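[1] Fold the following, please.
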Amino acid sequence: MSEGLVRGEDGLVRPAWASAHDDLREYYDTEWGMPVRDEQGVFERLALEGFQSGLSWATILRRREGFRRAFAGFDVDAVAGFGPADVERLLGDAGIIRHRGKIEATVSNARAARALRDERGPGTTLADLVWSHRPPRTPRPTLPEEVPTTSEESIALARELKRRGFRFVGPTTMFALMEALGVVDTHLLGSHRRGTSGVWHPDGTPVVPGHTPS
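    Just a heads-up that it's a prediction; the model follows:
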């Protein structure tokens, strides 16, 4: 077994970060890297990645239900309708990270996502835009230090989202988003989750070349 991997009591092999405690283990086993293609699901993860900046992911996971309550289940149209009074309300909500810039960016991003949908027509959403940046191959890391933090695609995605008015969408944050959504697969080789998303084979090739599964 390569360095950075841990065999759990259940016999499954995971990276060390996903073995630290039950919350992270559950998230890794059931969600991280599994494909998310609906607008609401992508918007939620975009918002959470923004709030995570400078914090641990475990901190975000422990407040996830609080975030969902505070942001109307991450319904794009509902959050896009938030005004100054809602921002002040959220700044007093102990169930989330009370950071004015990140709260305002989430509201602004909902408006940008709604504008993107309206501009590009039915069936073209934030999710479509993110998935359009799926690379032709995905990394094949054997060690944690081999996992990239950016890519050509995440740089291009960040640039396009910024052009469309999104905030807190730098290339590193966008690469993390792409990992979380299954757009790329950076599970370490040897992990029980490597190649399980239905999008990528374990060798880093797409399940269906040039096609984003629906």
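
[2] going forward, measure contacts and count neighbours with C-alpha atoms only.
    Fine.

[3] Just give the number of residues close to residue 26.
    Neighbourhood size, residue 26 [other CA atoms under 10 Å]: 13.

[4] most centrally placed residue in the protein?
    residue 177 (3.0 Å; CA atoms, centre = their mean).

[5] now the helices for the chain?
    Taking DSSP state H, the helices of the chain run over residues 22-30, 39-52, 57-62, 64-70, 76-80, 84-91, 100-120, 126-131, 152-163, 171-181.

[6] Just the angle for the first one relative to helix 171-181, thanks.
    Translated: helix 22-30. If you take axes from the mean of the first three to the mean of the last three CA atoms, to 10 degrees, helix 22-30 sits at 70 degrees to helix 171-181.

[7] helices or strands next to helix 22-30 in the packing?
    Contact analysis of helix 22-30 by 3 or more CA pairs under 8 Å, 6 or more residues apart in numbering; DSSP states H and E lists helix 57-62 as its packing neighbours.

[8] Which residue is the nearest non-sequential neighbour of residue 189?
    What sits nearest to residue 189 in space, not counting adjacent residues and going by CA to CA, 6 or more residues apart in numbering, is residue 142, at 5.1 Å.

[9] shouldn't the one you found be in contact with residue 188?
    Yes. At 5.1 Å, residue 142 counts as touching residue 188 under the criterion of CA atoms under 8 Å.

[10] Out of these two, name the residue with the larger neighbour count.
    residue 188 (25 against 19).

[11] Second chain to compare with the first, below:
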Amino acid sequence: MAERCGWCGNDPLYIAYHDREWGVPEYDGRALWEKLVLDGFQAGLSWITVLRKRENFRAAFNGFDPADIATWGEPEVARLLADPGIIRHRGKIEATIGNARAFLAIGGAEAFSEKMWAYVGGAPVVNHFATLAEVPASTPLSEQISRDLRKAGFRFVGPTIVYAWMQACGLVNDHLVSCPARRV
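    Presented below is the predicted three-dimensional model:
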């Protein structure tokens, strides 16, 4: 009998995210950047916390428009720190602004997508894990991408965050072999 990956539990929001979004290849560079930012906000928290606030994040961060966010300064940081609809962490907010600048510096959406997908040869790496215990928290590839992103000026992009992002964006397919959402 096919069983969904156990990490999403019984929460309907989490189940919908797992079934429809997690692990689906994302090639839109702006969407890849948004997901990387949100994974950075997850650091130290559970993904469901971020997922429940995702629409609030989108509103607070102007639809995750990097060109707009890159111009922000202390007034916008103060506004975001006062917004109870998001995770109010100065370092993560300031990193988002800096990450928008880094994103634009490497050429924006198309360049970001091409650069990220080049790490996996343009197609998802399909893993064959039978249990959640087999799924790594990071890999040598996520460590390399993390190093490269940091060199490009990104923050809150450690190897574990990057690997979670790679899973979410479908650069790797880590749905368990028994999962009905597994697409291969």
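
[12] TM-score of the superposition?
    Once the chains are laid over each other, their TM-score by TM-score structural alignment, normalised by the length of the second structure reads 0.93; 182 aligned residues with a CA RMSD of 1.6 Å.

[13] The residue nearest to the centre of the first structure -> the second structure?
    By TM-score structural alignment, residue 177 of the first structure lines up with residue 165 in the second structure.

[14] isn't that match right next to residue 35, touching?
    Yes. Counting by CA under 8 Å, residue 35 is a contact partner of residue 165 of the second structure at 6.7 Å.

[15] And the helices of the first structure: which comes nearest residue 137 of the first structure?
    helix 152-163 (11.1 Å; CA to CA).

[16] thinking again about what came up before, and the gap between the residue nearest to residue 189 of the first structure and residue 84 of the first structure?
    According to CA to CA, to the nearest Å, residue 142 of the first structure and residue 84 of the first structure sit 47 Å apart.

[17] Can I get the helices of the first structure in a markdown table including distance to residue 6 of the first structure?
    Below are the helices of the first structure laid out as a markdown table (distance: least, CA to CA, whole Å):
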| stretch | distance to residue 6 of the first structure |
| --- | --- |
| helix 22-30 | 11 |
| helix 39-52 | 25 |
| helix 57-62 | 18 |
| helix 64-70 | 26 |
| helix 76-80 | 38 |
| helix 84-91 | 39 |
| helix 100-120 | 34 |
| helix 126-131 | 31 |
| helix 152-163 | 29 |
| helix 171-181 | 20 |
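
[18] Give the burial count for the aligned partner of residue 126 of the second structure in the first structure, as a bare number.
    Here residue 126 of the second structure is matched to residue 138 in the first structure, going by TM-score structural alignment. Other residues within reach of residue 138 of the first structure by the criterion other CA under 10 Å amount to 18.

[19] likewise the one 10 residues further on?
    The burial metric for residue 148 of the first structure, expressed as a neighbour count using other CA under 10 Å, is 13.

[20] and it, what pairs with it in the second structure?
    By TM-score structural alignment, residue 148 of the first structure lines up with residue 136.

[21] go on, residue 70 of the first structure?
    Aligned partner of residue 70 of the first structure by TM-score structural alignment: residue 60.

[22] How about residue 190 of the first structure?
    Taking TM-score structural alignment, the alignment pairs residue 190 of the first structure with residue 178 from the second structure.

[23] ok, that match touching residue 4?
    Yes. The pair residue 178 of the second structure / residue 4 is scored as a contact, 7.2 Å apart, by CA under 8 Å.

[24] Spit out the residues that contact the two alike.
    Common neighbours of residue 178 of the second structure and residue 4, using CA atoms under 8 Å, 6 or more residues apart in numbering, do not exist here.
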